[in-house]
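Asks: below is the structure, and that's it, no one-letter string:
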């Protein structure tokens, strides 16, 4: 009888799904950490947690925002987005008065992932960036059964989103692919003519004070711009020499018409190329499309978008003075390395009503979210 009871208890422990946690039971990260992994298998590796913590420290130390990653097994019957929003506002992720927090929340057994953005970084351009990070970086990694890669890519993408937000770049234009086209012109490459082209979404930045009045219109323009970009990319082409319709080659066949640097850009996801082939003339055109927030920069030597940037804080920003960071760009194509230093703004003093648990901890800064961000599943 005792052996039977032991078997039943073991079956219940190992054969039943993990019980969902509650918002109230999720512990705040320990001081100096910005990640929480409550999965039974401890999915996140120490190396990835350290990378996320470094990214989050870089943002917080410069006063740009706060980034947290939380992974649980399941939220049970509670929708994952509702759970993540409640957790965000319970902790108050972000600095008070700026609402510059971002939460990457994963319900691993439920196969659900959420991005929650603070109200200060929830403009249309931020939403587009969040959708891109979710669709192009996080979900594909989960589908490859690489949860640590998904968290690493998601955290890097959200760090870039916060850094590039209008909140931290007042008056700046929205990100576009224009920087990818500097000084480029059509190049002849054997029988293939390379036409460097890109269609940028409309500029949503505005210096006018009534931002709320134009927010809806900017969102519509952004959607129209993305739809227009897709249509222009796939519209039929004809060969100028013979008038025959060109055929768009698939990803496997178009590699033969790309040089090694271009193939490297495609493998990294920083740039996508289309090859339109004329069978009659045996001639093709290569069209270039830069991707938003790919996480890679243009290499100063080979000029391909294959450089990965990492930053190191040389002097932390305080409430009295700005800081300084060292940015290292290492090209994954030609191995060229460049190093530069940049000044960072002073930190913004939190309001007296904000909570204060630890000066350098991942405790809340009084931020709030109304639910902006993105959802994904795999």
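Replies: Ah, there it is. From a predicted model like this one, the values you see are computed outputs, not experimental measurements.

Asks: please make it C-alpha for all contacts and neighbour counts, starting now.
Replies: OK.

Asks: mind listing what residue 48 touches?
Replies: Shown in contact with residue 48 (Cα atoms under 8 Å, 6 or more residues apart in numbering): 148, 151-152.

Asks: repeat that with 10 Å
Replies: Counting by Cα atoms under 10 Å, 6 or more residues apart in numbering, residue 48 touches 35, 54, 148-149, 151-152, 155.

Asks: wait, which of the residues you listed is closest to residue 356?
Replies: Nearest to residue 356, judged by Cα to Cα, of these is residue 35 at 18.7 Å.

Asks: the closest one: how many residues sit nearby?
Replies: Close neighbours of residue 35, defined as other Cα atoms under 10 Å, add up to 24.

Asks: again with residue 230
Replies: Around residue 230 there are 12 other residues, counting by other Cα under 10 Å.

Asks: contact partners for it?
Replies: Per Cα under 10 Å, 6+ apart, neighbours of residue 230: 199, 224.

Asks: report the buried residues of the helix or strand hosting it.
Replies: When elements are assigned from DSSP states H and E, residue 230 belongs to helix 211-234. By neighbour count with 16 or more other Cα atoms under 10 Å, helix 211-234 contains the buried residues 215, 218-219, 221-223, 225-226, 229, 233.

Asks: just to revisit the earlier point, now a PyMOL select for only the buried ones of the contacts of residue 48.
Replies: To isolate the buried ones among the contacts of residue 48 in PyMOL, judged by 16+ other Cα under 10 Å, type:
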select buried, resi 35+54+148+149+151+152+155
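
Asks: among the contacts of residue 48, which are located in helices?
Replies: Among the contacts of residue 48, DSSP state H puts 54, 148-149, 151-152, 155 in helices.

Asks: would you turn these into TSV with distance to residue 314?
Replies: Output for the ones in helices among the contacts of residue 48, formatted as TSV (distance: Cα to Cα, whole Å):
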residue	distance to residue 314
54	13
148	28
149	27
151	26
152	23
155	22
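
Asks: residue 51 in helix, strand or coil?
Replies: Here residue 51 is helix, with the state taken from DSSP: H, G, I helix; E, B strand; the rest coil.

Asks: ok, residue 340 next?
Replies: Relying on three-state DSSP, one would call residue 340 strand.

Asks: now render the buried residues of helix 211-234 as TSV, adding distance to residue 143.
Replies: Formatted as TSV, the buried residues of helix 211-234 follow (distance: Cα to Cα, whole Å):
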residue	distance to residue 143
215	34
218	33
219	29
221	32
222	28
223	27
225	29
226	25
229	27
233	26
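
Asks: this is the comparison structure:
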């Protein structure tokens, strides 16, 4: 009897595993990494406008955002929540950079009158409330009026704002003045994770410095003055936002020290010729047959040209031109 129970349990586990596998296989495949309008809510000109903006965001910031519409969830997912469906779709496609996991998906299910903002693991759950306010106050009213195109642009505004300052919550729009309870929660969150790293970096940049030559006190030059001490390549890096330079000058011997701080999020490539972080890339269309695409890169400083092939491994969970990122289920849901 005991052997029979074990065999029965093993069979049930096998059935459960097969069901999960079938569900994953039922998910739609992406047409492209930007706008997958399966529900045909947008005109072709609207799709192209959004696609152009998403390409720019990805090129300038390295941020992968995808917009997805469906009339209804896939067949095997009809009885399951939009939250679990969005997470599964996000991870199946591999939205976002594999190392940073900072991708974002906006999913609209027309028949269910539901939408979901799905965030990559990088953002953590501390941003769910901010995304919920974006959903409730900006997007749902537009969804209710079927203003899909306008809603998607509003969503991109919020996503760009989130990505500019991932270490701190987005500004809170309040109808009744400051929300005092955020002081406690926000303060606790600011001492952990990415916020702690930001604080440490700022502390290192702002702490008093001694001259390495005469041990005298040094002062940090202002942005409009420090460019005089930077070469053209360093100035180009600052203009592209790939590296920020602090210039310190000794008050006694006029010794100058230049300290670089590389940006945490930048799409600029390192040029193999001049070694500056000034390479601007343009990608060729994704080729399913080749399993990837080419990046054609031009250094904005020395004008050196080079290219490299970017391969997407299906075993890594990426498809349709995405970078292999994943989500832990964070985000926000809206209904109308």
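Replies: Good, I have the coordinates. The shown structure was predicted, so the numbers you read here are calculated from the model rather than taken from an experiment.

Asks: hey, which helix is longest across structure 2?
Replies: Per DSSP H, structure 2 has its longest helix at helix 2-25.

Asks: residue 137 is in contact with residue 376 of structure 1, correct?
Replies: No - using Cα atoms under 10 Å, residue 376 of structure 1 makes no contact with residue 137, being 11.0 Å away.

Asks: okay, those two: which has more neighbours?
Replies: residue 137 (24 against 16).

Asks: just give the number of residues close to the residue nearest to that one when sequence neighbours are not counted.
Replies: With sequence-adjacent residues excluded and distances taken as Cα to Cα, 6 or more residues apart in numbering, residue 137 of structure 1 is closest to residue 153, at 5.9 Å. Neighbour count of residue 153 of structure 1, defined by other Cα under 10 Å: 22.

Asks: please apply the same query to residue 320 of structure 2.
Replies: 21.

Asks: ok, now which ones touch the nearest residue to residue 277 of structure 2 once chain neighbours are set aside?
Replies: Nearest residue to residue 277 of structure 2, sequence neighbours excluded (Cα to Cα, 6+ apart): residue 270, at 4.2 Å. By Cα under 10 Å, 6+ apart, the contact list for residue 270 of structure 2 reads 242, 276-280, 297, 299.

Asks: if we can go back for a sec, any shared contact partners between residue 376 and residue 137 of structure 1?
Replies: Shared contacts of residue 376 of structure 1 and residue 137 (Cα under 10 Å, 6+ apart): residue 131.

Asks: give me the three-state assignment for the residue nearest to residue 205 of structure 1 when sequence neighbours are not counted.
Replies: Distances taken as Cα to Cα, 6+ apart place residue 173 nearest to residue 205 of structure 1, at 5.1 Å, with adjacent residues excluded. Following three-state DSSP, residue 173 of structure 1 is assigned to coil.

Asks: can you give me the helices in structure 2?
Replies: 2-25, 44-61, 82-93, 128-134, 140-144, 148-164, 181-190, 193-206, 223-226, 232-240.

Asks: now, of those helices, which is deepest in the fold?
Replies: Greatest average neighbour count among those goes to helix 82-93 (a mean of 22), per mean count of other Cα atoms under 10 Å.

Asks: pull the distance from it to the chain's centre.
Replies: On the basis of Cα atoms, centre = their mean, to the nearest Å, helix 82-93 of structure 2 sits 16 Å off its chain's mean C-alpha point.

Asks: so how much does that helix differ from structure 1 once superposed?
Replies: Its matched residues in structure 1 lie on average 1.0 Å from helix 82-93 of structure 2 after superposition (mean Cα distance after the TM-score superposition for structure 1).

Asks: packing partners of that helix?
Replies: Contacts defined by 3 or more Cα pairs under 10 Å, 6 or more residues apart in numbering; DSSP states H and E place helix 82-93 of structure 2 against helix 2-25, strand 104-109, strand 114-119, strand 331-335.

Asks: CSV please, covering the ones you listed and showing distance to residue 314 of structure 2.
Replies: Putting the helices and strands packed on helix 82-93 of structure 2 into CSV (distance: least, Cα to Cα, whole Å) gives the following:
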stretch, distance to residue 314 of structure 2
helix 2-25, 13
strand 104-109, 19
strand 114-119, 21
strand 331-335, 25
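
Asks: so which of these comes closest to residue 262 of structure 2?
Replies: Closest among the helices and strands packed on helix 82-93 of structure 2, once you apply Cα to Cα, is strand 104-109, at 23.7 Å.

Asks: from residue 136 of structure 1, how far out is the residue most central in space within structure 1?
Replies: The centroid of structure 1 falls nearest to residue 157 when counting by Cα atoms, centre = their mean (2.2 Å). The spacing between residue 157 of structure 1 and residue 136 of structure 1, counted by Cα to Cα, to the nearest Å, is 10 Å.

Asks: do the same with residue 318 of structure 1
Replies: For residue 318 of structure 1, the distance to residue 136 of structure 1 - Cα to Cα - is 35 Å.

Asks: how about residue 328 of structure 2, nearest residue that isn't a chain neighbour?
Replies: Spatially, and ignoring its direct neighbours in sequence, residue 328 of structure 2 is nearest to residue 121 (5.2 Å; Cα to Cα, 6+ apart).

Asks: and the strands in the stretch 251-378 of structure 1?
Replies: With strands called from DSSP state E, counting those that start in this stretch, the stretch 251-378 of structure 1 shows them at 271-278, 283-290, 296-297, 307-315, 323-331, 337-344, 373-377.

Asks: can I get those strands in CSV including distance to residue 247 of structure 1?
Replies: Formatted as CSV, these follow (distance: least, Cα to Cα, whole Å):
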stretch, distance to residue 247 of structure 1
strand 271-278, 5
strand 283-290, 9
strand 296-297, 30
strand 307-315, 32
strand 323-331, 33
strand 337-344, 39
strand 373-377, 33
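
Asks: quick one: residue 33 of structure 2 and residue 63 touch, right?
Replies: No - Residue 33 of structure 2 lies out of contact with residue 63 (Cα under 10 Å); the separation is 11.5 Å.

Asks: higher neighbour count, these two?
Replies: Taking neighbours as other Cα under 10 Å, residue 33 of structure 2 and residue 63 compare with residue 63 leading, 26 against 23.

Asks: my guess is residue 322 of structure 2 contacts residue 98. True?
Replies: Yes - counting by Cα under 10 Å, residue 98 is a contact partner of residue 322 of structure 2 at 9.1 Å.

Asks: comparing those two, which shows the higher neighbour count?
Replies: The neighbour count for residue 322 of structure 2 versus residue 98, taken as other Cα under 10 Å, is higher for residue 322 (25 against 18).

Asks: structure 1: which residue goes with the more buried one?
Replies: Matched by TM-score structural alignment, residue 322 of structure 2 corresponds to residue 364 in structure 1.

Asks: about what we covered before: how about the helices and strands packed on helix 82-93 of structure 2, which one is nearest residue 45 of structure 2?
Replies: Set against residue 45 of structure 2 and scored by Cα to Cα, these come closest in strand 104-109, at 19.3 Å.
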